[in-house]
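*Asks:* Predicted model and sequence follow; I will ask about them next.
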Amino acid sequence: MQLKEVTSYPNESHDWGEFVFSFSGVIELTVGDRTYLTPPHYGLWLPPQTEHEASTRSEACYCVLDIASNLCDRLPTQVCTLAVGPIIKAILADLMARQVDYPRDGDDERLMRVLVDQMSRAPRQDTYLPNSEDRALSQVLEALRQQPGDSRPLEAWAKAVHSTERTLSRRCQRDLGMSFLEWRQRLRLVRALSMLEEGLAVQAVALELGYSTSSAFIAMFHRLMGATPDEFRKRIVQRDGQQGPYNDSHD
């Protein structure tokens, strides 16, 4: 499925579980007061009866896998992001390429069982960006989602929303559980993952995200990811290369 820029879906829930994976671009899903993001190589698991809203701020190619409730017993009971390894990605790509909306035969059913098994073993990550219902702070967060490269200090943002730096700082800790700078850094990291996946040069990513030099961006990325942007990109290429397209043919 291809989503165009700034597409959104209303709040909804289902009797089945859903796994959302983006082959390119970043999907944002809001569950309660939390925003979860699915940059490349991460997928979001939504247990049955989870109310959520979905949106994207740039063009994205993604798939949504519906999983019957009786197959959800081995999967997490809470919303979480799952690291998508080469096997999961290959199966999803195969299903999408063949336009398989539901298992057509025994081969598809076995493939789905393998997929659920891989999902149950996948490392779970916490990559969400908390939201705030506070009128002033929510305006700041939304503006940054639109322009993550905006480097204005909290004092300037406070003036823009007719508040004070001290007030916004307290509300960040109360509503987000972190400082304003940490939240903005998380946002930039998630956007950086998507941009690097698309093949953008490190310097271009750094400038787009508000860093004055590439070295400052690389230092932030290495501190949070344990690898430089180039090392991260090479690791992705190597990992994907370890698993070819799924093939369930029989001799």
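*Replies:* Received the coordinates, thanks. Numbers count the residues shown, from 1 in each chain.

*Asks:* contacts, neighbours, all on C-alpha from now
*Replies:* Will do.

*Asks:* Counting neighbours, which bits of stretch 127-142 end up buried?
*Replies:* By neighbour count on 16 or more other CA atoms under 10 Å, the buried set for stretch 127-142 is 127-132, 136-137, 139-141.

*Asks:* what's the following helix or strand after whichever strand or helix holds Tyr36?
*Replies:* Using DSSP states H and E, Tyr36 maps to strand 34-38. Later in the chain than strand 34-38, the nearest helix or strand by DSSP H and E is strand 42-46.

*Asks:* just how off-centre is that next one within its chain?
*Replies:* With CA atoms, centre = their mean, to the nearest Å as the basis, strand 42-46 stands 8 Å off its chain's centre.

*Asks:* Which strands and helices lie in contact with the helix or strand just after it?
*Replies:* As assigned by DSSP H and E, the chain's next helix or strand after strand 42-46 is strand 52-56. Judged by 3 or more CA pairs under 8 Å, 6 or more residues apart in numbering; DSSP states H and E, strand 52-56 is in contact with strand 7-12, strand 27-31.

*Asks:* Distance to Ala158 and mean neighbour count for those - can I get that in CSV?
*Replies:* Formatted as CSV, those follow (distance: least, CA to CA, whole Å; neighbours: other CA atoms under 10 Å):
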stretch, distance to Ala158, mean neighbour count
strand 7-12, 28, 12
strand 27-31, 25, 21
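
*Asks:* Using TSV, lay out these together with distance to Ala83.
*Replies:* As requested, the helices and strands packed on strand 52-56 are arranged in TSV below (distance: least, CA to CA, whole Å):
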stretch	distance to Ala83
strand 7-12	24
strand 27-31	15
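
*Asks:* quick revisit: nearest to Ala227, of the buried residues of stretch 127-142?
*Replies:* Thr127 (17.1 Å; CA to CA).

*Asks:* these two touch, right, that closest one and Tyr36?
*Replies:* Yes: distance between Thr127 and Tyr36: 6.6 Å, which falls inside the contact criterion (CA atoms under 8 Å).

*Asks:* Give me the common contacts of those two.
*Replies:* Common neighbours of Thr127 and Tyr36, counting by CA atoms under 8 Å, 6 or more residues apart in numbering, are Thr81.

*Asks:* adding another structure so you can compare the two:
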Amino acid sequence: MPSLPIDAVDHLPRPIIALGRSYPDGHVIEPHRHRRGQLISGATGVIVLATSEGRWVMPPQRGMWIPPAVEHRVHTVGAVSMQSLYLEPEAVPDLPAHCQVVGISPFLRALMSEALELPLAYDLTGRSGALMELIGHEMRRLPSLPLSLPYPAHGALAARCRLFVQRPEIHETIDDWSGSLGMSRRGFTRLFRRETGLSFVAWRQQACLLSAMPRLAAGEAVTTVAMDLGYENPAAFTIMFKRAFGRSPLAYLGLRNGAPAAALRGA
């Protein structure tokens, strides 16, 4: 598995370059951007990605799509063994223009593993070229997962959202926020939905649930995380989590019985 920064091999005339890197728990990659698009996959650990537009949380066995030239910051929770495909901007048409957490099927995961075994300057004809072409076809079918938190562009509201993400609390209200911003309740709710595409209540819930994932992946108890977020009890938190993501927190993160859940790979 080649363990090189993309800048060292970006010049290679290949539509897709496969690279692998390992990062320790708590590693931070400061804001940067790539000329190529990037598809990340990781079997363990959680990746938290932030841009000026929002925040994304990638649990184990999922993937992350980062379009070309998007500045982003990365933070790892738990040791992460990362597989990345770097794509020339026009290599695979019609990929999303914004960052997304995506499902990675077992088939695509196997293709990525095979790609990592190829020479960096692989033969564009024959099996190697066909493998990369097949990867491109599979990437057009990546399902988007609801693991993003949009940030508004409005300056004061964006600052308030970022402050909330640092210490989320499920019981903060529209009146709390509108008052702090010097706005009427009606004006605030209209602005919030226009800027984020979500109601305040839906955004607040998403912020709380996404903030919980890295903490749970790091080994904190569900009870501790739930109470810190302001839920009345762990059961209330778990019910809300299951409504949003279809599984209990530990099952969704592959932590049930201390082992990754194989069923999560395409979830």
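*Replies:* Sure, I can see it. Treat the numbers as computed from the prediction; the structure is a model and nothing was measured.

*Asks:* tm score of chain vs chain?
*Replies:* Scored against TM-score structural alignment, normalised by the length of structure 1, the superposed chains reach a TM-score of 0.70; 232 aligned residues with a CA RMSD of 3.7 Å.

*Asks:* quick one on the thing from earlier: determine which two of the buried residues of stretch 127-142 of structure 1 are furthest apart.
*Replies:* Largest separation among these by CA to CA: Thr127 and Ala136, giving 23.7 Å.

*Asks:* quick one, the strand holding Tyr36 of structure 1 and strand 27-31 angle?
*Replies:* 150 degrees (axes from the mean of the first three to the mean of the last three CA atoms, to 10 degrees).

*Asks:* Touching, Thr223 of structure 2 and Glu232? I think so.
*Replies:* No: the criterion here is CA under 8 Å, and Thr223 of structure 2 misses it with Glu232 at 10.0 Å.

*Asks:* What ranges does structure 1 have for its helices?
*Replies:* Secondary structure of structure 1 (DSSP state H): helices located at 86-97, 106-121, 135-146, 154-160, 165-171, 180-197, 202-208, 214-225, 229-241.

*Asks:* nearest to Gln78 of structure 1, of those helices?
*Replies:* For the helices of structure 1, distance to Gln78 of structure 1 was read as CA to CA. The smallest value, 12.7 Å, belongs to helix 106-121.

*Asks:* what's in contact with the closest one?
*Replies:* Outside of helix 106-121 of structure 1, the residues within contact range by CA under 8 Å, 6+ apart are 71, 74-76, 82, 87-88, 91, 103, 248.

*Asks:* ok, now stretch 225-243 of structure 1?
*Replies:* So stretch 225-243 of structure 1 is in contact with 85-87, 90, 196-197, 202, 218-219, 221-222, going by CA under 8 Å, 6+ apart.

*Asks:* Nearest to Ser169 of structure 1 among the buried residues of stretch 127-142 of structure 1?
*Replies:* Leu137 (9.3 Å).

*Asks:* quick one: contacts for that closest one?
*Replies:* Residues in contact with Leu137 of structure 1 (CA under 8 Å, 6+ apart) are 168, 171-172.

*Asks:* Could you find the closest non-adjacent residue to Ser163 of structure 1?
*Replies:* Once flanking residues are discounted, Ser163 of structure 1 sits nearest to Ala136: 7.0 Å by CA to CA, 6 or more residues apart in numbering.

*Asks:* residue in structure 2 matching that neighbour?
*Replies:* Using TM-score structural alignment, the equivalent of Ala136 of structure 1 in structure 2 is Ala156.

*Asks:* So that match versus Met183 of structure 2, what's the distance?
*Replies:* 11 Å (CA to CA, to the nearest Å).

*Asks:* Pull the number of nearby residues for Thr81 of structure 1.
*Replies:* Using other CA atoms under 10 Å, Thr81 of structure 1 is surrounded by 26 other residues.

*Asks:* residue nearest the centroid of structure 1?
*Replies:* Residue closest to the mean C-alpha point of structure 1, counted by CA atoms, centre = their mean, is Thr38 at 1.6 Å.

*Asks:* My guess is that residue contacts Phe21. True?
*Replies:* Yes: assessed by CA under 8 Å, Thr38 of structure 1 is found in contact with Phe21 at 6.7 Å.

*Asks:* so what's in contact with these two at the same time?
*Replies:* Leu44.

*Asks:* related to what we said a few turns ago, which of the contacts of Leu137 of structure 1 sits closest to Val64 of structure 1?
*Replies:* The closest of the contacts of Leu137 of structure 1 to Val64 of structure 1 turns out to be Cys172 (CA to CA; 32.4 Å).

*Asks:* Please pull up the equivalent of the closest one in structure 2.
*Replies:* Aligned partner of Cys172 of structure 1 by TM-score structural alignment: Phe192.

*Asks:* Looking at structure 2, name the residue matched to Pro86 of structure 1.
*Replies:* That one, Pro86 of structure 1, aligns with Pro106 by TM-score structural alignment.

*Asks:* What is the burial count for that match?
*Replies:* 15.
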